[in-house]
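In: can't give you the sequence, but here's the structure:
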């Protein structure tokens, strides 16, 4: 016989009670929307593996930024597709590079929208790796110097926050020191502290045109088998001055997200990456799942695991659905 003292369904029986006791909440303020800015004009090219996501020239980026702001999403994170690439990723830290010009345009036209910039070299190098190549591998310290230079150029262009994603050792400290020494001590650093060498990045590499031309990124991104290493990586970045730490990808690493939430009392972000997005969009297009329900459940899963912020390509849809209620 069931005990009459505890009946979970008493509270589940009415929507008003379910709302009143809901443990995890989601709002548009939790969202960051990624955008891909391409050199040129009149460009709005849909990414074939990411329906609804586009490579766009600056005028279209600004138009979408206005839409994002209007939906109540507080921030975007920018990735760049330059006119030309070279061995040292020169456009990444050029005064008038694609991201630098995109920052200026957004801040001029949509000043209330926070602009976060991805700090990495992979989109700008002709070899597709995240740094300077020496002896067939990425040279850590030479790369860190350029990453600090890139972050500074973003701050000078008006970025509100910089987000190093390269996974070089010591890059947070170098960026923090460079920003501080040049009058940008107020600019926060959101570190991709725990970034795994993942198969879920495939569609992003089409969107950002950043596929490595040889080898892979396993010498600098984390082994998916490792859990304790995530704590060491996060601790190192916190000690170096990170203001927000991030886990990437999201869904396969919810245990890592929870580990970091339990360990550190600081803002925590998760990147709901391209492969996760594309799988949901593909299944929804085939009628196999209810897209809205699955996306919202995914977002709540990130929040429940401990995320304060969610970088997601679903952000605009989520904001719209939230206005209609979960």
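Out: Now that the structure is in, tell me what you want to look at. Everything numeric in this text was worked out from a predicted model, so none of it was measured.

In: Please count neighbours and contacts with C-alpha atoms only from this point.
Out: Noted.

In: And the strands in the stretch 151-300 of the chain, which stretches?
Out: Along the stretch 151-300 of the chain, counting by DSSP state E, counting those that start in this stretch, strands occupy 161-164, 190-195, 244-248, 268-272.

In: In terms of secondary structure, what does the longest one contact?
Out: Secondary-structure packing of strand 190-195 (3 or more C-alpha pairs under 8 Å, 6 or more residues apart in numbering; DSSP states H and E): strand 161-164, helix 228-240, strand 244-248.

In: do the third one as well
Out: Packing contacts for strand 244-248, counted by 3+ C-alpha pairs under 8 Å, 6+ apart, involve strand 190-195, helix 228-240, strand 268-272.

In: can we see that at 6 Å?
Out: Applying 3 or more C-alpha pairs under 6 Å, 6 or more residues apart in numbering; DSSP states H and E, one finds that strand 244-248 contacts strand 190-195, strand 268-272.

In: could you give the angle of the first one to strand 268-272?
Out: By that I understand strand 190-195. Put simply, strand 190-195 runs at 70 degrees to strand 268-272, going by axes from the mean of the first three to the mean of the last three C-alpha atoms, to 10 degrees.

In: And strand 190-195, what's buried?
Out: Within strand 190-195, the residues scored as buried using 16 or more other C-alpha atoms under 10 Å are 190, 191, 192, 193, 194, 195.

In: this is the other structure I want to compare:
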């Protein structure tokens, strides 16, 4: 089969399509013929040697994919050849096939396009594991609550808006420019802050009558840290799930945290297998019904053939993407 391999540390230009060995199913795994793989910013870090795959994972990038099961390993009972699935991967999505432990599989509903389904697993698992984990909120807790999601136009943010709104939360999100802001509103955000023209902290205070929000999901980082803490309600939780233009180093006023506020930072890929299994199981039980009902849908910015993986990563690195970029073998 063909895969997009990393030939050396560097930018997207170091990616090359090469022939590699066809994968074979181990016990407890399936082989998927990949319909599409979604790009994530972690892929850029892996290309630079900064985000290595877990032991046993393929060395090429790709944290989520969709496709058709073509082989099953020993002991697999609940999945079958020919089934449409999408999957949370430890790596290896930039390829024509991938081996997936069954703990990472989600069934693609009949009403969801198989290619576009590649844009769902990593985002849904990231968002819901952080809302219910360090965020400390259940679906019932979200009903009627204001929450703040940064980067509403991104791959994570565009799904976060839909999940939280789907459970009845009142979503405030940030986006750059009026067109992107309008699209975030179409996804379910009640209030969209154009960060080119507005201060999100002022907007949050206005809409919550200075009470703040119980939950902030942040993909920006250091640039937003101080204001994120400011807009947290008493006992509020700030969960940092990505670092973009804001960087990773900032100072914090500890006195502000002493109003019973908490700051958390998490990664999904680095979690041990049993934690990932629990996350996928929880997503399938609690969030997947919204996908089946069409209330959460994949948001795809563009599709690139596998041979254009360099151009796809260049586009993601340049910014301006709304939702996910897909690689299609």
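Out: Structure received. Keep in mind it's a predicted model, so treat the numbers as computed, not measured.

In: TM-score for this pair?
Out: Overlay of the two chains. TM-score (TM-score structural alignment, normalised by the length of the first structure): 0.31; 161 aligned residues with a C-alpha RMSD of 6.2 Å.

In: Tabulate the buried residues of strand 190-195 of the first structure in TSV, adding columns for distance to residue 143 of the first structure.
Out: Compiled in TSV, the buried residues of strand 190-195 of the first structure are given as follows (distance: C-alpha to C-alpha, whole Å):
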residue	distance to residue 143 of the first structure
190	18
191	16
192	16
193	17
194	19
195	17
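
In: Nearest spatial neighbour of residue 6 of the second structure, chain-adjacent residues omitted?
Out: Excluding its sequence neighbours, the residue lying closest to residue 6 of the second structure (C-alpha to C-alpha, 6 or more residues apart in numbering) is residue 15, at 4.9 Å.

In: Let me know whether that neighbour touches residue 3 as I believe.
Out: No - contact criterion C-alpha atoms under 6 Å: residue 15 of the second structure and residue 3 do not qualify, at 9.8 Å.

In: What count of nearby residues applies to residue 254 of the second structure?
Out: 10 (other C-alpha atoms under 10 Å).

In: now it: how far from residue 164 of the second structure?
Out: Using C-alpha to C-alpha, to the nearest Å, residue 254 of the second structure is found at 29 Å from residue 164 of the second structure.

In: repeat for residue 288 of the second structure
Out: 13 Å.

In: Compare the two (neighbour count), which wins?
Out: Neighbour count, other C-alpha under 10 Å: between residue 288 of the second structure and residue 164, residue 164 has more, with 25 against 22.

In: Mind checking what helix or strand follows the helix or strand hosting that one in sequence?
Out: Per DSSP states H and E: residue 164 of the second structure is located in helix 155-166. Following helix 155-166 of the second structure in sequence order, the next helix or strand is strand 170-175 (DSSP H and E).

In: which helices and strands sit right next to whichever helix or strand comes after that next one?
Out: Going down the chain from strand 170-175 of the second structure, the next helix or strand is helix 178-187, by DSSP H and E. Helices and strands touching helix 178-187 of the second structure, by 3+ C-alpha pairs under 6 Å, 6+ apart: there are none.

In: now the angle from helix 178-187 of the second structure to helix 155-166?
Out: Going by the same axes, to 10 degrees, helix 178-187 of the second structure makes 40 degrees with helix 155-166.

In: Need the contact partners of helix 178-187 of the second structure.
Out: Helix 178-187 of the second structure is contacted by residues 162, 175, 192 when judged by C-alpha atoms under 6 Å, 6 or more residues apart in numbering.
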